[in-house]
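> Output the structure for:
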Amino acid sequence: MSGPAVDGGADHLGLRGQILPRWVPLAVAAGAVVVSLLIYLLTPVDSEIQIVLMSALFFVIAMTAVSTAVEGGRRARDRFATTLVYGAFLLAVIPLVAVLASVISKGAGRLDGAFFTHSMNGIGARDVGGGIYHAIIGTVEQVLLASVLAVPFGLLVAIYLVEYGRGRVSRVISFFVDVLTGLPSIIAGLFILAFWVLALDQGFSGFAGALALAVLMIPTVVRSAEEMLKLVPNELREAGYALGVPQWRTILRVVVPTALPGIVTGVMLAVARVAGETAPVLLTVFGTNLINSNPFSGEQSSLPLYIYSQAGQPQQFAVDRAWAAALVLIIIIMVLNLIARLFAGRNRLR
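Below you'll find the model as predicted:
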């Protein structure tokens, strides 16, 4: 009786093994950084990115070796996989942080009251002043119009595919949604330019730009809403049917509210995608330095067009305005995401 128990305890201890103290990964990371800096000082390596990559590589090799020697191969493999996961996370976050830091450092200095309340009307290439008031109005109106057009249509298509779609019609719709998902943005702009602006002779306007942006938003809204609706448990639908509730009312009062947070997230992804598009609005809105608050008449500006035009000028004043406008565009998208999160949280089905 005692023999098997002792053996079992020994096997358990063998599987457990020794565990490295918590300070060991920090010490190994510091050593990897020191070795990388020595290589930087003694060799022609002069890139900060190369130093970071070498430090990461040395850390992975050293940590795996130390863990294998002390903890055994099983824990070493676990630490190796964990290190790769954290490394992939850092590789994904570092570019985002670098972009945000660059935009904030180069654009924050130009933000002031005049920048938000003035347009570029009467501002020459070498003038210091000017603002983005006309561009903000254009971006907000064009994105809102595109959302009004794309979100209800995309949501209805997603509901049809999930709740009603069967057979060839559903497969054809899914095929065209997949085609639109990979559609280059300039193709959407060319389509609206040829159809709305030239063929129908409607002229350049903010609404024409909103049509092009809506074409780009629809597939993202459809796919995100479709996936969220598929995640709603069938038991909720069956409970509504068992109570005698019609299918359309079950979808409206149970299925859609349950999937609403995910749907709103998908809509925000679509908004974030089209808010920074330049090619479609360049072909359909055309751009202007004047304030035009009517998206249905006349040329209009937008923040992407403003950034494109200012960044292409050789004067440093114009480049500074472009960085500031880019920062404002990021802030607008973040505010829209925050509002959407709050809206989804308040309307979550309990």
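> okay, CA-based contacts and neighbour counts for the rest of this
Will do.
> ok, the closest residue to Leu111 other than its chain neighbours - contacts?
Distances taken as Cα to Cα, 6 or more residues apart in numbering place Ala324 nearest to Leu111, at 6.3 Å, with adjacent residues excluded. By Cα atoms under 8 Å, 6 or more residues apart in numbering, the contact list for Ala324 reads 103, 106-111.
> so can I have JSON lines of the residues you listed showing neighbour count, secondary structure and distance to Glu141?
Below are the contacts of Ala324 laid out as JSON lines (neighbours: other Cα atoms under 10 Å; DSSP: H, G, I helix; E, B strand; the rest coil; distance: Cα to Cα, whole Å):
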{"residue": "Val103", "neighbour count": "19", "secondary structure": "helix", "distance to Glu141": "24"}
{"residue": "Lys106", "neighbour count": "18", "secondary structure": "helix", "distance to Glu141": "27"}
{"residue": "Gly107", "neighbour count": "20", "secondary structure": "helix", "distance to Glu141": "24"}
{"residue": "Ala108", "neighbour count": "17", "secondary structure": "helix", "distance to Glu141": "24"}
{"residue": "Gly109", "neighbour count": "12", "secondary structure": "helix", "distance to Glu141": "27"}
{"residue": "Arg110", "neighbour count": "18", "secondary structure": "helix", "distance to Glu141": "24"}
{"residue": "Leu111", "neighbour count": "17", "secondary structure": "coil", "distance to Glu141": "22"}
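> Grab the nearest non-local neighbour of the residue nearest to the spatial centre of the chain.
For the chain, the residue sitting closest to the mean C-alpha position, by Cα atoms, centre = their mean, is Leu269 at 5.7 Å. Using Cα to Cα, 6+ apart and skipping residues adjacent in sequence, the residue nearest Leu269 is Thr220, 7.7 Å away.
> To compare with the earlier structure, here is another sequence to fold:
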Amino acid sequence: MNQAAINPQEPIVPMNKVYRKRLFRHRMGIAMSVLAMSLGLAVLAWILITLIINGFSALSVNMFTESTPAPGSEGGGLANAIFGSFMIVGLSTLVSTPIGILAGMYLAEYGNENKLAAVTRFVTDIMLSAPSIVIGMFVWAAYVATTNHYSGYAGSIALALIAVPVVVRTTDNMLRLVPSSLLEAAFALGAPRWKVAMTVRLRAVKAGVITGVLLAVARISGETAPLLFTALNNQFFSKDMNGPMANLPVVIYGFAMSPYDNWRELAWGGALLVTFSVLALNIISRTMFSQKIPN
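As a prediction, the model looks like this:
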């Protein structure tokens, strides 16, 4: 027997040019992917570190208990803006959640049976990609210009229009993950279609649907452009949703460009508060989704 044929140090199959070319492309692709990821993480870390360094210095009890200061005055806080954002985002969530879930259930149940569902899915995709400033201008023309005043209600309508398509698509995608055997078992017991959709299909993916709602809330929490055209701002603490209402995104936008040091400091603090709120919502949603995946 030829000794070279059984020598373990010699390759059994020689490396040809095609294999070497593919291996080179593979390694180049991996290297470029790692480089792009590293650059993205570096920029993100730079932004977060800058935000933390400048924002933590503004955190104080006054920021949560006092309203925004007048121009040139010292002190002040963001209590009115925090409360206004909570009211506007909360109302938009209450409006968008049932509409989005019901529309997502309709698409999941009848999406392949009629043209209305196809049109609904098409409109939802358009709204997902629509710039938020366009939605703000639409609400301004349809509501603010009609009532002749800015209001928290107008801001909630604008944010609800942004949140609804997110909830619709998430609900639709999650409901389609439910195994058909589970639905067939429910139908075999004589349950009507609406009851199967509500008590079987929706319950099986409730964690994923809640995740979609939380992601929608995180999506609208930092929107500034729609609120500039709808809720505008209010220097004072106000509970009246039918009038101009302070909110964190608009206050941050205005204070960040001001010549006053305490206003810019409050803008950093508000930005840090919004960032960590959105981060907390994303962590909660990811955790819930990873723990409860339908089998």
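> Next, the TM-score between them, please.
With the length set by TM-score structural alignment, normalised by the length of the second structure, the two chains reach a TM-score of 0.86; 291 aligned residues with a Cα RMSD of 3.0 Å.
> now the helices for the second structure?
Using DSSP state H, the helices of the second structure run over 17-56, 61-65, 79-110, 115-129, 132-139, 145-147, 152-175, 180-188, 193-195, 202-204, 206-221, 225-229, 248-256, 261-291.
> how do the contacts of Ala324 of the first structure look in the second structure, which are kept?
Using both residues aligned by TM-score structural alignment, their matches' Cα atoms under 8 Å, the second structure keeps these contacts from these: 106-111.
> Would you mind saying which of the helices of the second structure lies nearest Phe237 of the second structure?
Closest approach to Phe237 of the second structure among those is made by helix 79-110 (4.6 Å; Cα to Cα).
> angle of that closest one against helix 152-175?
Calculated by axes from the mean of the first three to the mean of the last three Cα atoms, to 10 degrees, helix 79-110 of the second structure forms an angle of 40 degrees with helix 152-175.
> and for helix 79-110 of the second structure, what span of the first structure is it aligned with?
Under TM-score structural alignment, helix 79-110 of the second structure corresponds to residues 133-164 of the first structure.
> Sort out which residues of that stretch are buried, please.
133-139, 141-147, 149-151, 153-155, 157-159, 161-162 (16 or more other Cα atoms under 10 Å).
> Over to stretch 247-259 of the second structure?
So for stretch 247-259 of the second structure, counting by 16+ other Cα under 10 Å, buried means 247-253, 255-256.
> Could you export those as CSV, including distance to Ile293 of the second structure?
Putting these into CSV (distance: Cα to Cα, whole Å) gives the following:
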residue, distance to Ile293 of the second structure
Asn247, 36
Leu248, 35
Pro249, 34
Val250, 38
Val251, 39
Ile252, 38
Tyr253, 39
Phe255, 43
Ala256, 42
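> For Ile12 of the second structure, state which of those residues is nearest.
The closest of those, once distances to Ile12 of the second structure are taken by Cα to Cα, is Pro249, at 65.3 Å.
> In the first structure, what residue corresponds to that closest one?
Looks like Pro249 of the second structure aligns to Pro304 there (TM-score structural alignment).
> likewise Ala197 of the second structure?
By TM-score structural alignment, Ala197 of the second structure lines up with Ile251.
> Now that match: closest residue in space, sequence neighbours ignored.
Per Cα to Cα, 6+ apart, closest to Ile251 of the first structure is Arg237, 7.8 Å.
> again with Ile123 of the first structure
Nearest non-adjacent residue to Ile123 of the first structure (Cα to Cα, 6+ apart): Gly130, at 6.1 Å.
> got it, and Glu226 of the first structure?
Nearest non-adjacent residue to Glu226 of the first structure (Cα to Cα, 6+ apart): Ala158, at 4.8 Å.
> Quickly note the distance from that neighbour to Lys106 of the first structure.
As for Ala158 of the first structure, its distance to Lys106 of the first structure is 42 Å (criterion: Cα to Cα, to the nearest Å).
> before we move on, the earlier item: give the burial count for the equivalent of the residue nearest to Leu269 of the first structure over in the second structure, as a bare number.
The alignment partner of Thr220 of the first structure in the second structure, by TM-score structural alignment, is Val166. Residues lying near Val166 of the second structure (other Cα atoms under 10 Å) number 26.
> hang on, isn't Val166 of the second structure packed against Leu128?
Yes - counting by Cα atoms under 8 Å, Val166 of the second structure touches Leu128, with 6.8 Å between them.
> hang on, the earlier thing: ok now do the residue nearest to Glu226 of the first structure, which residues does it touch?
222-223, 225-226, 229.
> Ok, Val209 of the second structure next?
Contacts of Val209 of the second structure by Cα under 8 Å, 6+ apart are 101, 167, 170-171, 174.
> Try it again at 6 Å.
If you count contacts by Cα atoms under 6 Å, 6 or more residues apart in numbering, Val209 of the second structure has them with Thr171.
> Kindly provide the distance from the residue mapped onto it from the first structure to Pro304 of the first structure.
Using TM-score structural alignment, the partner of Val209 of the second structure in the first structure is Ile263. For Ile263 of the first structure, the distance to Pro304 of the first structure (Cα to Cα) stands at 26 Å.
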